[in-house]
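>>> here are the coordinates; sequence isn't available:
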């Protein structure tokens, strides 16, 4: 069994096709998926979709790339996190790749999410791009280790991965790890322990080989798992077992019978 630890099936590209996607997931052994929040205005409609699907879970957060989005308060996030199917805070973090100028707003938004996660006692979903030093510094200053989480769609160095794992974080690999151009990331993946690894699609983006350039969906997470099995010289079943167990260890609001713990 596989679990897609990060997707956006509520986005327009996938939402209306979800019944067909769910069938493809079933055929590929993908039994669960975490639908990740990127802003608050769309959160209610995302939750309506998640509530209707027993195979979907959700988070609450505002993406660091959404400069014009309404910044959440700690109370906003903590209140929404009480929903039974919300199992994480995020996606949050820092993205200096596109944003320029004074990025204090990004750093403050990130701090708000970490504080909310600590209050709600839920793990974090962290996005980081071209912001290694500030990401690690804020994680340390705000005591992100108290709740842990996942470094989603990881593309940074082994050194950063090790620093994050030392704070109790998991490292999640997306379709990028299957790209021929991703040699450095593939080398990093070889060094990440199985007990700290998650798999994801980040769909509708980043479709893995052999679907690169096409629309992605959670059924394709199996191709990420297949690549990691080759890189780690282990069986596909080992990747499936480890990443599934890691998902439930991290997002521990869910029990392994796929119910919300009371």
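In hand now; what should we look at? No experiment lies behind these values; they were computed from the predicted model shown. Numbering: from 1, shown residues only.

>>> C-alpha only now, for contacts and for neighbours.
Fine.

>>> Could you pull out the helices in the protein for me?
For the chain, applying DSSP state H gives helices covering 12-15, 18-27, 43-51, 74-80, 104-120, 132-141, 158-166, 183-191, 221-232, 236-250.

>>> Touching the fourth one from outside, list them.
By Cα atoms under 8 Å, 6 or more residues apart in numbering, the surrounding residues in contact with helix 74-80 are 60, 61, 86, 89, 112, 113, 115, 116, 117, 119, 120.

>>> Tell me the buried residues in that helix?
Buried positions in helix 74-80, judged by neighbour count with 16 or more other Cα atoms under 10 Å: 74, 77, 78, 80.

>>> repeat for the last one
Along helix 236-250, these residues count as buried under the neighbour rule (16+ other Cα under 10 Å): 236, 239, 240, 241, 242, 243, 244, 245, 246, 247, 248, 250.

>>> ok, back up a step: which pair in the contacts of helix 74-80 spans the largest distance?
Pairwise distances across the contacts of helix 74-80 (Cα to Cα) peak at 17.4 Å, for the pair 86 and 112.

>>> Could you check which of those two is surrounded by more residues?
residue 86 (25 against 20; other Cα atoms under 10 Å).

>>> Hmm, residue 219 is touching residue 31, no?
No. With contacts counted by Cα atoms under 8 Å, residue 219 stays clear of residue 31, the gap being 9.1 Å.

>>> tally of neighbours for the closest residue to residue 231 other than its chain neighbours?
Distance criterion Cα to Cα, 6 or more residues apart in numbering; nearest residue to residue 231, sequence neighbours excluded, is residue 190 at 5.7 Å. Burial of residue 190 is recorded as 16 neighbouring residues (other Cα under 10 Å).

>>> Check the one 5 residues further on too.
Counted with other Cα under 10 Å, the neighbours of residue 195 add up to 15.

>>> State the distance from it to residue 73.
According to Cα to Cα, to the nearest Å, residue 195 stands 33 Å off from residue 73.

>>> now residue 52
In terms of Cα to Cα, residue 52 sits 27 Å off from residue 73.

>>> And these two? Which one has more around it.
Between residue 52 and residue 73, counted using other Cα under 10 Å, residue 73 has the larger neighbour count: 14 against 9.

>>> Apart from its neighbours in sequence, what residue is nearest the more buried one?
residue 112 (6.8 Å).

>>> Alongside the first one, take a look at this:
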């Protein structure tokens, strides 16, 4: 059994064929997924998707690309919306210095608000971090010093130093299809070293399709290919990776009720 810990079912590439997406997941042994929020103002859409399918959950949060557009979203708003029965996480929020689509100050403000919401609710924070390793590590260390909170670095693309910082603070690391790419040696090194109880797999669909589907629109069923690569790197069977990542998902996303 596999679970896609991060996808975007609301994006048109997936929403146009949701029944087909679900059928292909079932055929590939993918038993569940979390559709991730990128704009709090669209929360009703994510909640509606999670209400429609028994094996879909959602999150609430603002992607760093839109941080400056949702500065009106307060900690209390995140906490209130996260009480929805099918909402199991806060985020995705974080820092993206690769695209810099929003001012960095706004990204940091948004991230800290989401951290506070995760700390209050006990729900895991789904963190987006790209080309911002030093600032992300500094914020995580500072905020953890003010009170621990559960989190996962999703679609891990950072260096070993940020991985080690996240793990030292109790965080999880999630690997996407990028880990299957030939030039992803550093990410593959992290996939080899992360403890067995701290890693997840995801698609970030419809983006970042793994080999052998690279260049195509990604979908949750393709998480199987990512899991196969992680299994190869760790010297495990696909079944073992499925067991470990599902157990880790159930522990981190405990509101799903999975065991």
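Thanks, I have it. Note that the coordinates shown come from a computational prediction; the quantities given were computed from them, not determined experimentally.

>>> Specify the stretch among the helices of structure 1 that is closest to residue 204 of structure 1.
With Cα to Cα as the criterion, residue 204 of structure 1 lies closest to helix 12-15 of the helices of structure 1, at 6.8 Å.

>>> quick one: that closest one to structure 2 mean distance?
Its matched residues in structure 2 lie on average 1.1 Å from helix 12-15 of structure 1 after superposition (mean Cα distance after the TM-score superposition for structure 1).

>>> which other helices and strands contact that helix?
Helix 12-15 of structure 1 sits against no helix or strand, with contacts defined as 3 or more Cα pairs under 8 Å, 6 or more residues apart in numbering; DSSP states H and E.

>>> Next, the contact list for the residue nearest to residue 73 of structure 1, please.
Residue 112 of structure 1 is in contact with 72, 73, 74, counting by Cα under 8 Å, 6+ apart.

>>> What distance do you get for the last one to residue 41 of structure 1?
With distances taken as Cα to Cα, residue 74 of structure 1 is found 16 Å from residue 41 of structure 1.

>>> check contacts around residue 225 of structure 2.
Under the criterion of Cα under 8 Å, 6+ apart, the neighbours of residue 225 of structure 2 are 177, 180, 210, 211, 212.

>>> which one of those residues has the most neighbours?
Counting by other Cα under 10 Å, top hit in the contacts of residue 225 of structure 2: residue 177 with 30 neighbours.

>>> Not counting its neighbours along the chain, what's nearest the aligned partner of it in structure 1?
Counting by TM-score structural alignment, residue 177 of structure 2 lines up with residue 175 in structure 1. Ranked by Cα to Cα, 6+ apart and with sequence neighbours excluded, the top spatial neighbour of residue 175 of structure 1 is residue 208, at 4.0 Å.

>>> From residue 26 of structure 2, how far out is the counterpart of that neighbour in structure 2?
If you follow residue 208 of structure 1 across to structure 2 using TM-score structural alignment, you land on residue 210. Taking Cα to Cα as the criterion, residue 210 of structure 2 is separated from residue 26 of structure 2 by 18 Å.

>>> again with residue 134 of structure 2
For residue 134 of structure 2 relative to residue 26 of structure 2 (Cα to Cα), the value is 40 Å.

>>> ok, these two, which is more surrounded?
residue 26 (14 against 11).

>>> Identify the residue spatially nearest to the more buried one, adjacent ones excluded.
Of all residues not flanking residue 26 of structure 2 in the chain, residue 221 sits nearest, at 7.9 Å (Cα to Cα, 6+ apart).

>>> The one you found maps to what in structure 1?
Match for residue 221 of structure 2 (TM-score structural alignment): residue 219.

>>> Equivalent analysis for residue 199 of structure 2, please.
Alignment note (TM-score structural alignment): residue 199 of structure 2 maps to residue 197 of structure 1.

>>> Please name the residues that touch that match.
Per Cα under 8 Å, 6+ apart, neighbours of residue 197 of structure 1: 170, 171, 172, 173, 242, 243, 246.

>>> CSV please, covering those and showing distance to residue 46 of structure 1.
Below are the contacts of residue 197 of structure 1 laid out as CSV (distance: Cα to Cα, whole Å):
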residue, distance to residue 46 of structure 1
170, 25
171, 25
172, 22
173, 24
242, 28
243, 25
246, 25
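
>>> Pull out the buried residues from the contacts of helix 74-80 of structure 1.
60, 61, 86, 89, 112, 113, 115, 116, 117, 120.

>>> Turn the residues you listed into JSON lines, including distance to residue 144 of structure 1.
Shown next, in JSON lines, are these (distance: Cα to Cα, whole Å):
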{"residue": "60", "distance to residue 144 of structure 1": "17"}
{"residue": "61", "distance to residue 144 of structure 1": "15"}
{"residue": "86", "distance to residue 144 of structure 1": "18"}
{"residue": "89", "distance to residue 144 of structure 1": "12"}
{"residue": "112", "distance to residue 144 of structure 1": "11"}
{"residue": "113", "distance to residue 144 of structure 1": "10"}
{"residue": "115", "distance to residue 144 of structure 1": "8"}
{"residue": "116", "distance to residue 144 of structure 1": "10"}
{"residue": "117", "distance to residue 144 of structure 1": "8"}
{"residue": "120", "distance to residue 144 of structure 1": "12"}
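
>>> which one of these is nearest residue 102 of structure 1?
For those, the minimum distance to residue 102 of structure 1 (Cα to Cα) is 17.7 Å, reached by residue 112.

>>> Check the offset of stretch 226-242 of structure 1 from the chain's centre.
On the basis of Cα atoms, centre = their mean, to the nearest Å, stretch 226-242 of structure 1 is displaced by 19 Å from the centre of the chain it belongs to.

>>> Tell me which of the contacts of residue 112 of structure 1 persist in structure 2.
Mapped onto structure 2 and checked by both residues aligned by TM-score structural alignment, their matches' Cα atoms under 8 Å, the contacts of residue 112 of structure 1 keep the contacts 73, 74.

>>> quick one: which of the contacts of residue 112 of structure 1 is nearest residue 137 of structure 1?
The shortest gap between residue 137 of structure 1 and any of those belongs to residue 74, at 20.0 Å (Cα to Cα).
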